[in-house]
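**Student:** Need coordinates for the below:
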Amino acid sequence: MPQYVDPYSALPVVPAFALHSNDIADGESMDVAQSSAIFGGPGQDRSPHLQWSGYPTETRSFSVTCFDPDALTVSGFWHWAVYDIPTSVNELPAGAGDVGGRNLPAGAKMLSNDSGRRGYLGAAPPPGEAPHRYIFVVHALDVPTLDDVTQDATPAWLGFRLAAHGLARARLTPLFGIPG
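**Tutor:** I've put the predicted structure just below:
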């Protein structure tokens, strides 16, 4: 696989905190449940379990994103974008990203991903390509809500607001590929 720059290296440096998952791990292949059925594959488009700890005490809310920097586009591909997660929540169960957000905590909002789907879209790299990286990030924010992010905003706009309000980040980067 070609070596790409870490897209988060261009953002302001903030402290890290812990992110754990029962479903994904750094550098390990994701299960088919976290892949997509959108192109006819066996995927389930099931967002992984995520649990975080050690974030700054001044955190007022969280956001969760999933980005594939290896997608065959000049802008990568946003698979998931959730924001306004209250600080009373430090865990999302598997499937929290179901379409429509019915499994999200109260108050949390979800944007459409780059496919236009308002929910988690699983991994779907072209068969035979080197495995893609899927960067799952929990962002600790200094505001309780991102009032200037509307439901029709793009994940890129959310990214601007996360950079402006970010206190710390936790991340896991699993891989996924489909044999040729």
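**Student:** Could you use CA atoms for every contact and neighbour count after this?
**Tutor:** Fine.
**Student:** okay, now Cys131: neighbour count?
**Tutor:** Cys isn't right for residue 131; it's Pro. Neighbour count for Pro131, taken as other Cα atoms under 10 Å: 20.
**Student:** for Arg161, same thing?
**Tutor:** Neighbours of Arg161 (other Cα under 10 Å): 16.
**Student:** I'd guessed it sits against Thr145; true?
**Tutor:** No - with contact defined as Cα atoms under 8 Å, Arg161 does not count as touching Thr145 (10.7 Å).
**Student:** Spit out the contact partners of the residue nearest to Pro7 when sequence neighbours are not counted.
**Tutor:** Once flanking residues are discounted, Pro7 sits nearest to Pro69: 7.1 Å by Cα to Cα, 6 or more residues apart in numbering. Each residue near Pro69 by Cα atoms under 8 Å, 6 or more residues apart in numbering is listed here: 4, 7, 75-77, 132-134.
**Student:** try 7 Å
**Tutor:** 76-77, 133 (Cα atoms under 7 Å, 6 or more residues apart in numbering).
**Student:** who touches Thr87 in this structure?
**Tutor:** Applying Cα under 7 Å, 6+ apart, the residues near Thr87 are 60-62.
**Student:** One more, so I can put them side by side:
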Amino acid sequence: MAQPPGPYDFLPAVASFELRSDDIADGQMLSMPQVSGIFGAGGEDRSPHLTWSGAPEGTLSYAVTCFDPDAPTGSGFWHWVMYDIPASRTELAAAAGDVEGTGLRWGIKQLRNDAGMAGYLGAAPPPGHGPHRYIFAVHALSVATLPIDANASPAFCGFNMFGTTLGRALITPIYEQG
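**Tutor:** So this is what the prediction gives:
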């Protein structure tokens, strides 16, 4: 069976660059720290370590997102959005996306996820729903700041990134509950 499309398959093609993590890997099961505790899946809601390199020339800032296109919502589920990450920053420590905002330095901002909290919400697909993809993306942007505020939705952030995205790097682990 062919894999369903991801959220970036419908956008104009952009350059790719390298994204690595000490915590997650393409096609591998998420570890319990990246699984949700808030939603009762036994995890810790800890955002993974991410580091990237080779972004396109002209990058002035980055945004980092995590999206589950397999959520049974008809519109997917946004787990995490950080934006206005200065171009000089190319790494986020594990837990940088906590709800306390400890990773929000250097002008970095965080939006509310689809559960309504500002910060990373770990994986918690419905039991028996099968494997879900968690698409962690680093977006290289041609603007230093996005024209949005803390009340913006993740989709509106994506809309504002449209036309300013120079490149995108992805890691897509999976998770399922029995």
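**Student:** Got a TM-score for the pair?
**Tutor:** The TM-score (TM-score structural alignment, normalised by the length of the second structure) is 0.96; 178 aligned residues with a Cα RMSD of 1.2 Å.
**Student:** thinking again about what came up before, any idea how far His132 of the first structure is from the residue nearest to Pro7 of the first structure?
**Tutor:** 8 Å (Cα to Cα, to the nearest Å).
**Student:** What of Ser61 of the first structure?
**Tutor:** Counting by Cα to Cα - Ser61 of the first structure and His132 of the first structure are separated by 29 Å.
**Student:** Ok, Asp84 of the first structure next?
**Tutor:** For Asp84 of the first structure, the distance to His132 of the first structure - Cα to Cα - is 28 Å.
**Student:** for Tyr83 of the first structure, same thing?
**Tutor:** In this view, Tyr83 of the first structure and His132 of the first structure are 24 Å apart by Cα to Cα.
**Student:** cool, and Ala123 of the first structure?
**Tutor:** 8 Å.
**Student:** Comparing these two, which shows the higher neighbour count?
**Tutor:** Between Ala123 of the first structure and His132, counted using other Cα under 10 Å, Ala123 has the larger neighbour count: 31 against 22.
**Student:** right, and that one touches Phe39 too?
**Tutor:** No - contact criterion Cα atoms under 7 Å: Ala123 of the first structure and Phe39 do not qualify, at 10.4 Å.
**Student:** got any residues that touch both of the two?
**Tutor:** With Cα under 7 Å, 6+ apart, Ala123 of the first structure and Phe39 have no common neighbours.
**Student:** Outside of the top strand by length along the second structure itself, list whatever touches it.
**Tutor:** If you go by DSSP state E, the second structure has its longest strand at strand 77-86. Here strand 77-86 of the second structure makes contact (Cα under 7 Å, 6+ apart) with 60-69, 71, 107-111, 113-114, 119-122, 144-146, 154.
**Student:** which element follows that strand toward the C-terminus?
**Tutor:** Per DSSP states H and E, the first helix or strand lying C-terminal to strand 77-86 of the second structure is strand 91-92.
**Student:** about what we covered before: quick check: neighbours shared by Ala123 and His132 of the first structure?
**Tutor:** In terms of Cα under 7 Å, 6+ apart, Ala123 of the first structure and His132 are both contacted by the residues Phe176.
**Student:** now the nearest residue to Leu158 of the first structure once chain neighbours are set aside, what's its secondary structure?
**Tutor:** Spatial nearest neighbour of Leu158 of the first structure, excluding adjacent residues (Cα to Cα, 6+ apart): Val149 at 6.4 Å. Using DSSP: H, G, I helix; E, B strand; the rest coil, the structure places Val149 of the first structure in coil.
**Student:** Report the contact partners of Asp70 of the first structure.
**Tutor:** Neighbours of Asp70 of the first structure in contact, by Cα under 7 Å, 6+ apart: 76, 132-133.
**Student:** For those residues, give me TSV that also has distance to Glu28 of the first structure.
**Tutor:** Shown next, in TSV, are those (distance: Cα to Cα, whole Å):
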residue	distance to Glu28 of the first structure
Gly76	20
His132	11
Arg133	10
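**Student:** Could I get the full set of strands for the second structure?
**Tutor:** 15-16, 18-20, 50-53, 61-68, 77-86, 91-92, 109-110, 132-133, 135-141, 165-171, 174-175.
**Student:** what about the fifth one, how far off from the first structure?
**Tutor:** Per the superposition on the first structure, strand 77-86 of the second structure and its aligned residues are separated by 0.3 Å on average (mean Cα distance after the TM-score superposition for the first structure).
**Student:** Check the fourth one too.
**Tutor:** Following the fit onto the first structure, the mean deviation recorded for strand 61-68 of the second structure is 0.3 Å by mean Cα distance after the TM-score superposition for the first structure.
**Student:** repeat for the last one
**Tutor:** Average distance, strand 174-175 of the second structure versus aligned residues of the first structure after superposition (mean Cα distance after the TM-score superposition for the first structure): 0.4 Å.
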